[in-house]
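Please work out how this folds:
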Amino acid sequence: MTTSETRESSRSTQFDLRHPALLGVAILTLSYLSVLYHVTNVVRGSTTLLLVVGATLALATLLGRFLRIRSALVLSALILVGGLAAYFFSVPESNRALFTVGRVVSDTIALLTGLSVLRLTKAGAWALAIAPGPVFLSWYLAVRREYVWSVVVGGGALGFFVLTGDAGAATTLLGVVGAAAAIGLDTLSTRGAWTAQLDTLAVVLAAMVVFSATLSIVPGGAAQPLLENRGAPTVESSLVSSSDRVTILGSIRLSPKVRFEVRSDSPEYWQVRSFDRYTGGDWVRTGEDETFSGRLDGPPGSSRTVVQNVKAKTSISNLPAAWKPVRVTGLDESTLRVTHQGNIVSTESVGVNESYRVRSEMPQYTREQLRRSGTDYPTRVSENYLQLPETTSDRVREKAAEVAGNETNAHDKARAIEQYLEANKEYSLTVQEPDGEIADTFLFEMDAGYCTYYATTMVVMLRSQGVPARFVSGYTTGQQVADDKYVVRGLDSHAWVQVYFPDVGWVDFDPTPSGPRQTAEGARLQEARQSEEAGVDTEETNPESSTTEPNTTETETPEPETPTDNTTNQSTSNRSSVDPNRILSQEALGANGPGETGELSVTTSDDTSGGLPSLPSRETLGVGLALMVGLAAGARRTGMTSRATRFVWMYYQGARQDPTADTERAFGRLEYLLERRYRPRRPRETPRSYLTALSKVGLDERATEVGELYERAHYGPGVSRDEADRAIALVDTLVREEIPVIGRIRN
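Okay, here's the model as predicted:
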């Protein structure tokens, strides 16, 4: 047996489940496994993941006692390759042709630069395939007490998810603490220097916590720092930007800035994105964008053509269009892409005053046709648009069944849920961001919300009833300024719902109450005009430049109460008009006033007119506590604490006691001052000898006088109150002269 093998064997027999460093490895492992658990919870498979991880940990614990490290590395590679092979065969056969070397490399680069794992079509299978490799190797190395290398493996896995944006700040923080604890506790245990090294470990932990909480590893990536971000994202940027994720925010404000103008055959909702995967806290669109080939297919059934000419009034990073767009002209076709959900997007922003033309084929149907459409959904639709997280609460499903369970078709279920939300929830821009699952919180714990809450809840309720639905973002029609022209502002950004009907396609529903929403929008616009904010009007919308009231009818007539089979509707939603010139009270606004830079921005409190400020988040408080502990430990480690204590003791005499004690304390302060200026008193050197020696190099006579008073107090008959006060005053004067800055501050 070689020396290295002997060393390996020796270390393996030392494995102890009670070793403190093992706890750090366990915490690190838990951090990146929590990401995979979240993925499988969203797409189903979390129970399988737990079983796979449990079996992997047991295998690593067993083999770690006798398997050589080189063999373990080979086994880990085989586990990883086998998992990826299983993932490959889990993908539909039609998609396997896409697994070219170039495509795999580009996808890997995309993941490492911010592409969420949740965007993968078979995200659950991918999570199950990836998990065993790093778990086995990291835990095996921990069993062998190779804690540094164990942390390298686990840290690499966590770092990967930080780069994809799936590991949030709290998860990253947990992993950093686990990694530092594993290495630090192993070092302390090995050296047997707990007392001497604990402050060093505290400093390292605090530095890593604060660093991980305040820096984003990938610029522009999805990971967000824990500490307060003064440039908070706006809802408009979340809803209608080129983002692949919509995050549900708390309180919001509206921006009245004009974004674009549309000339259209009819007033419509201008869709930007649609999202299929619901995580419980936000929305993600899955799949990869494909090259635009010049024209897309229309809906599966009858349709009518709507042509739109869109002119950007500010730079926009999206292509608003009525659903379903089939052709875009006026832009460089090489920059156009088609999302997995059927939206046309551009890789380049549309500049100010640039225009493009969209042709949309909008589904045509009757209400009775929707009722008779049945449930023969295409496989792609049922697989992607019935998904709900495993943790979706039973009470959400029960409420959906209570509201729509008696309806016999998808249309009536959608109408029942739409009307229920309109009637039972208030519209408000001032809400507290929920901690838990959005639909559950909105249904049972919130009295009010805005469009993202309404749309999210309706989609979840429909999916729980077996009705394919998706979350859609874009803009409402805007302000009509001519028979076929509409001006669209940031405050028109909106979220709504689309429901799929066989032989018809996607149909719009809007559960957000239109009246209160329009009231808030109109009030915000009026406020902006009174404040003379820039960019809120064009020549056609400015009331002061018009001699007649502009036509402000924005949308088509609401659905009739008693439709017939020959009544066609583009949508069964509650679209109606908003008059931007109405003068409304600030109380009706529900927002917090002007001054934002985006459509809707996060506010920190419900009332900006006064009252108590809102408390920082738990994460921010945690980082602050870690920073304070680290600073305290660092101060102790460097001796700053003791020096600061001695400095304060030297400068401040403290409360008066008896004359003898006060005189002795005054001399102690003097002695420390002389130590700083000259030298310390040597062992067995009496106070008188010490002061006599220093007098030869220029000692102040006042110091000699204090020494004489000290001798009388400590060795002689004692001193009076006046003599003690004299000693204190002399030392105070000498200290201020030695440290003039502090003396001036006190004076």
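
make it CA atoms for all contacts and neighbour counts henceforth
Fine.

The stretch 351-500 of the chain: strands as residue ranges?
Per DSSP state E, counting those that start in this stretch, the stretch 351-500 of the chain carries strands over the ranges 355-363, 426-427, 448-449, 469-475, 479-482, 485-489, 493-501.

deepest of the ones you listed, which one?
Between the strands of the stretch 351-500 of the chain, strand 469-475 has the highest mean count of neighbours, a mean of 27, where neighbours are mean count of other C-alpha atoms under 10 Å.

One more, so I can put them side by side:
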Amino acid sequence: MTAVSRDGEGGGVGGESGFDLRQPALLGVVALTLSYLSVLYHVTDVVGGSTTLLLVVGATLALATVLGRFLRVRSALVLTALILGGGLAAYFFSVPASNRALFTVERVVSDTVALLTGLSVLRLTKAGTWALAIAPGPVFLSWYLAVRRKYVWSVVVGGGALVFFVLTGDAGTTTTLFGVVGAAAAVGLATLGDRSAWAAQLDTLALVLAAMVVLSATLSVVPGGAAQPLLQDRGSPTVESSLVSSNDQVNILGSIRLSPEVRFEVRSDSREYWQTAAYDRYTGDGWVRSGEDEAYSGRLGGPPGSSRTVVQNVEAKTQMSALPAAWRPVKVDGISESSLRVTHQGSVVTTETLETNDSFQVRSEVPRYTREQLRRSGDDYPDRVAENYLQLPGTTSDRVREQAAEIAGNETNAYDKARAIERYLESSKEYSLTVQRPDGDITESFLFEMDAGYCTYYATSMVVMLRSQGVPARFVTGYTSGQQVADDKYVVRGLDSHAWVQIYFPEVGWVDFDPTPGDARENAENARLEEARQNQAEGVDTDETTPETPTPGEEDTETPTPGEEDTETSTPGEENATNQSTTNRSTLNPNRILSDAAGGGSSAATSPVTTPDSSGGLPSLPSRETLGVGLALMVGLAAGARRTGATTRVARFVWMYYQGARRDPTTDTERAFGRLEYLLERQYRPRRPRETPRSYLTALSKVGLDERATEVGRLYERAHYGPGVSRDEADRAIELVDELVREQLPVVGRRRN
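Okay, the predicted model is just below:
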């Protein structure tokens, strides 16, 4: 008895229902499976490596292939549930025991909803373990159903997995398009059991594929799934809109511009960097803030070592949805506690939007330390710090690690390693806002292929290089101190938005480092501000800010002497000043910096940002995704036109209206008569079988046939049956038919009118 009769569900061994790797529909299932597995591969690669995932998927596919030959569908569904349950149990026990109490039914439902509305899988603390737990379920069931030739149900399972990752935002455009094409191909080819019908139905399949591709690329599945940025930016991106936000990830961009508008004012007895977010997980092309946000409980813990209290009173000068503060914030007043959340990295964020002139107060405990204390701090890092802040993608290249080792490998402590890498980046790269966003890993591109970049490139590269040397570090965003207008007051503009580095030192906590060349950055900011003032732009000054007011980086920033290195330092401004004193500024090009900031003399606020190769060169090509969607659209239009007969009608119209190039008189006369015959068929009736052209025209003459048609018939008889026609006679036949076509074809008549 065959598997078909045992199961009663189809899909046995041998015959038409046997498993055959050559089945075209199976290729569509493979493409769909690869699409959502590529997301899981990326997740596991980001957190350290994908070898285990590949082994798990390979074993799952082998199991599904074997069991698909005899296991009943109901049994397969039960087995799939057991596989998923076992994976989720493994994920549960991988979470630290202190966090397992959070796995309540309410919390699990809340997290699931969050994933389905734009929360990236990479934000999960144990994202790699989660990926390994989830992968076997859909892979097993989808492939099992494909083995049994239940391709539509296989696509339903695999498509559900892909849709899930589209909803989380982890499946990009290319991945989604690839999966959609695979799903449509599997379903379409599965319905064409007779291979002789493929050619006849190919245009239908092409039309469906094109429609799905275009729709998946142009429709937003989850509107508003991502967090809203701090400031609503219009036009080309600014440093601020790409960095300073309460969002859960930062993507590294290409060319950007500076915004000179005032954002907020700070009253503080200490100049600091005003931090808004910290990011721990490096993806190769950006940063993700992992972990769940917790409710604010009224007061947070300070750094592990000595600290000094810094009180900041912040007043918004525009709408804001982030809370800039010196690290480390421990208490926030002036904002409803119910709207405050604490990130896994220790930053405080708000779920509400601050309006203009709203104010709040932050109390921060800023770490106190000496350089010698940092050198002696050792490497006894807490488990949580080592686990979260030494992460690098498994695909991080060896030459990045080797470069970091060459620069800092001879140093014996984390502080000197950090200073060596910081100095190297400051002195080896130029500062520019006009860069081409590289493909591939950002750090590798910046170190080995790019001559210049801005803060995100510098900070990203420093964090990656430090992690490769076993030093916990993280990517931080916020604002520099801004323009000082009084002893304790700072005016902060959009152009002060910045990215820098924090390094963890035992018994001290997180300490700020800034590898971006300070002088070059300030030159760009000052040039942009001056340009905005000359253009009389609104919102760039307050009553206390004038061009004559000293700005940070001029007389307010003192450079410590070498003998002051062992004194206590705790502010980024002081640390950065020391860094600048040791930087070789001869590698920087001030003229290029001014051009980058001011847009070559044009208004940077309104002019589009260009890349270094844009002047005098060819326009840049569209992205591969855009080209792919455009190609799919053209294929779909062609298939739709063929399916509806539009191509045939257009070709017939062109053939009727244009005689075409002249050939020999006989051929031209015969073609002219063919056009006439089609015209008469539309106006009267088609010529019957065995009815001669003369009999046909004679019959039509009884109902009012135009004499010109009769003349063309006579010329045709001479050309086709008689001695032939001259060139003039052939041209006469063409002319007569042209006249009849122009007079009698409705679409042509409207065109002439």
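
Overlay the chains and give the TM-score.
The TM-score (TM-score structural alignment, normalised by the length of the first structure) is 0.93; 730 aligned residues with a C-alpha RMSD of 2.5 Å.

Out of the strands of the stretch 351-500 of the first structure, flag the one nearest residue 639 of the first structure.
Within the strands of the stretch 351-500 of the first structure, the stretch nearest residue 639 of the first structure is strand 448-449; the backing value is 53.9 Å (C-alpha to C-alpha).

nearest spatial neighbour of the residue nearest the centre of the second structure, skipping sequence neighbours?
Among the residues of the second structure, the one closest to the centroid is residue 172, at 5.8 Å (C-alpha atoms, centre = their mean). Take residue 172 of the second structure and drop its neighbours on the chain: the residue closest to it by C-alpha to C-alpha, 6 or more residues apart in numbering is residue 166, 7.4 Å away.

What's the match for that neighbour in the first structure?
Here residue 166 of the second structure is matched to residue 162 in the first structure, going by TM-score structural alignment.

go on, residue 125 of the second structure?
Looking across to the first structure (by TM-score structural alignment), residue 125 of the second structure lines up with residue 121.

quick one: the match of residue 166 of the second structure and residue 223 touch, right?
Yes. The pair residue 162 of the first structure and residue 223 qualifies as a contact (C-alpha atoms under 8 Å) at a distance of 6.6 Å.

can you count the residues close to residue 481 of the second structure?
The tally of other residues near residue 481 of the second structure (other C-alpha atoms under 10 Å) stands at 25.

ok, it - contacts?
For residue 481 of the second structure, the contacting residues are 271-274, 490, 492, 496, 552, 573, taking C-alpha atoms under 8 Å, 6 or more residues apart in numbering as the criterion.

Helix, strand or coil: sort out the residue nearest to residue 172 of the second structure for me.
Taken by DSSP: H, G, I helix; E, B strand; the rest coil, the conformation at residue 166 of the second structure corresponds to helix.

Am I right that it is in contact with residue 174?
No. At 11.3 Å, residue 166 of the second structure does not count as touching residue 174 under the criterion of C-alpha under 8 Å.

between the two, who's got more neighbours?
Neighbour tally, residue 166 of the second structure and residue 174, criterion other C-alpha under 10 Å: the higher count belongs to residue 166, 25 against 17.

mind checking how far that one is from residue 429 of the second structure?
37 Å (C-alpha to C-alpha, to the nearest Å).

for residue 532 of the second structure, same thing?
27 Å.

With residue 605 of the second structure instead?
Taking C-alpha to C-alpha as the measure, residue 605 of the second structure and residue 429 of the second structure are separated by 26 Å.

All the helices of the stretch 551-700 of the first structure, in order from the start?
Taking DSSP state H, counting those that start in this stretch, the helices of the stretch 551-700 of the first structure run over residues 586-589, 618-637, 640-651, 659-677, 687-695.

counterpart of the third one in the second structure, which residues?
Per the alignment by TM-score structural alignment, helix 640-651 of the first structure matches residues 646-657 in the second structure.
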